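Student: One predicted model, sequence on top.
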Amino acid sequence: MQLWVDADACPAVIKDILFRAATRAGLNLTLVANQHLRVPPSPLIRMVQVPPGFDEADKYIAANVQPGDLVVTADIPLAAEIVAKDAHALSPRGALYGKENIRELLDMRNFMDTLRSSGVETGGPAAFSTADRQAFANRLDAVLQRRRR
């Protein structure tokens, strides 16, 4: 299993959890972003800087992910591509995307996008909380535990 992070908008606290988890589990972790990000010195952790542009990080991850890998992303369309490739997708808030829920999540995302583009004020996501961080850490641990079995 390789760990991938759609890192441009990923909260720093989630990246820190992933750095520790990759080191503890001995897994390769790749952060993909449009800008350079600092990562801890480790042979397991690397940063890939993609060219500026819409969805460049998503395209890179989708092109390189393998079945069984885990991708951390809040991007529902990217998560749908990952799930279609028999890999796992996990949101920074701890939601696991899978074949059983990705279609519904993608439909809701598209519906909200249509509302926003027609001028309806939909608001944004709630502020990232300690509960979100804990939910992510717990779900990541569960995914990594299943891998070890």
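Tutor: Ah, there it is.

Student: alpha carbons only for contacts and neighbour counts from here, please
Tutor: Will do.

Student: quick one, longest helix in this protein?
Tutor: Secondary structure of the chain per DSSP state H: the longest helix is helix 130-148.

Student: Show me the strands in this protein, by range?
Tutor: Using DSSP state E, the strands of the chain run over 3-6, 29-33, 45-49, 70-72, 88-90, 96-97.

Student: So which of those is nearest residue 120?
Tutor: For the strands of the chain, proximity to residue 120 was assessed by C-alpha to C-alpha; strand 96-97 is nearest, at 26.9 Å.

Student: got another, please set it beside the one above:
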Amino acid sequence: MTQPTIYIDGDACPVRDETYRVAGRLGLPVVVVGNGSRGVRPPPLPNARIVVVGEGADAADDWIVEHIAAGDVCVTSDIPLASRCLAKSAKAVAPNGRVWDSSNIGGALASREIGRSLREAGIATGGPPPLDKAARSRFLSALDTLVQASLRGR
């Protein structure tokens, strides 16, 4: 089996450095994809690269889905993108360490739509909690677990 590639939904990803650390330790390729609106600095790894896509609501997501393959891992807080990656037999993890899989993605998509409807109706739904040290630790553990499973062919 080929090495998994880690794709980062990059413009607003708060765990790029943690991802680089896992990828560097395991010698895995990393692709950071974004529209360049946040000025992502080049990754500090020889096996990492940045892909800048055009403007558009889903341009980065579409690029990732076009290139991701079974066993690859996507780091994203975007639930629809995670779902699209799972449909291609890839793995997905959120920056807070939540691993997306077939048992939880449907409920997450439904909750997202409910939240969107509430916001459209003018009801404040709050946002995600800030990423603290514990969440970063959960992310590191989850990413390592997913990558190790991909390396073993699961």
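Tutor: That came through fine. Computed from a predicted structure; not experimentally measured.

Student: The closest residue to residue 39 of structure 2 other than its chain neighbours and residue 97 of structure 2: what is the separation?
Tutor: With C-alpha to C-alpha, 6 or more residues apart in numbering as the criterion, residue 39 of structure 2 has its nearest non-adjacent residue at 7.8 Å, and that residue is residue 11. With distances defined as C-alpha to C-alpha, to the nearest Å, the gap from residue 11 of structure 2 to residue 97 of structure 2 amounts to 18 Å.

Student: can you tell me which residues contact the spatially most central residue of structure 2?
Tutor: Of all residues in structure 2, the one closest to the mean position by C-alpha atoms, centre = their mean is residue 75, 1.7 Å from it. Contacts here follow C-alpha atoms under 8 Å, 6 or more residues apart in numbering; on that basis residue 75 of structure 2 touches 6-9, 92-95.

Student: Can you tell me how far the counterpart of it in structure 1 is from residue 38 of structure 1?
Tutor: Using TM-score structural alignment, the equivalent of residue 75 of structure 2 in structure 1 is residue 72. Plainly put, residue 72 of structure 1 is 18 Å away from residue 38 of structure 1 if you go by C-alpha to C-alpha.

Student: hey, where'd the helices end up in structure 2?
Tutor: Taking DSSP H as the criterion, structure 2 carries its helices at 16-26, 59-67, 79-87, 105-120, 133-151.

Student: CSV for those, including mean neighbour count and distance to residue 32 of structure 2?
Tutor: Converted to CSV, these look like this (neighbours: other C-alpha atoms under 10 Å; distance: least, C-alpha to C-alpha, whole Å):
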stretch, mean neighbour count, distance to residue 32 of structure 2
helix 16-26, 16, 8
helix 59-67, 18, 9
helix 79-87, 21, 14
helix 105-120, 13, 23
helix 133-151, 17, 15
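
Student: So for residue 49 of structure 2, which of those helices sits nearest?
Tutor: Of all the helices of structure 2, helix 16-26 sits nearest to residue 49 of structure 2, with 10.9 Å by C-alpha to C-alpha.

Student: looking just at contacts, which helices and strands does the closest one meet?
Tutor: Here helix 16-26 of structure 2 touches helix 133-151, going by 3 or more C-alpha pairs under 8 Å, 6 or more residues apart in numbering; DSSP states H and E.
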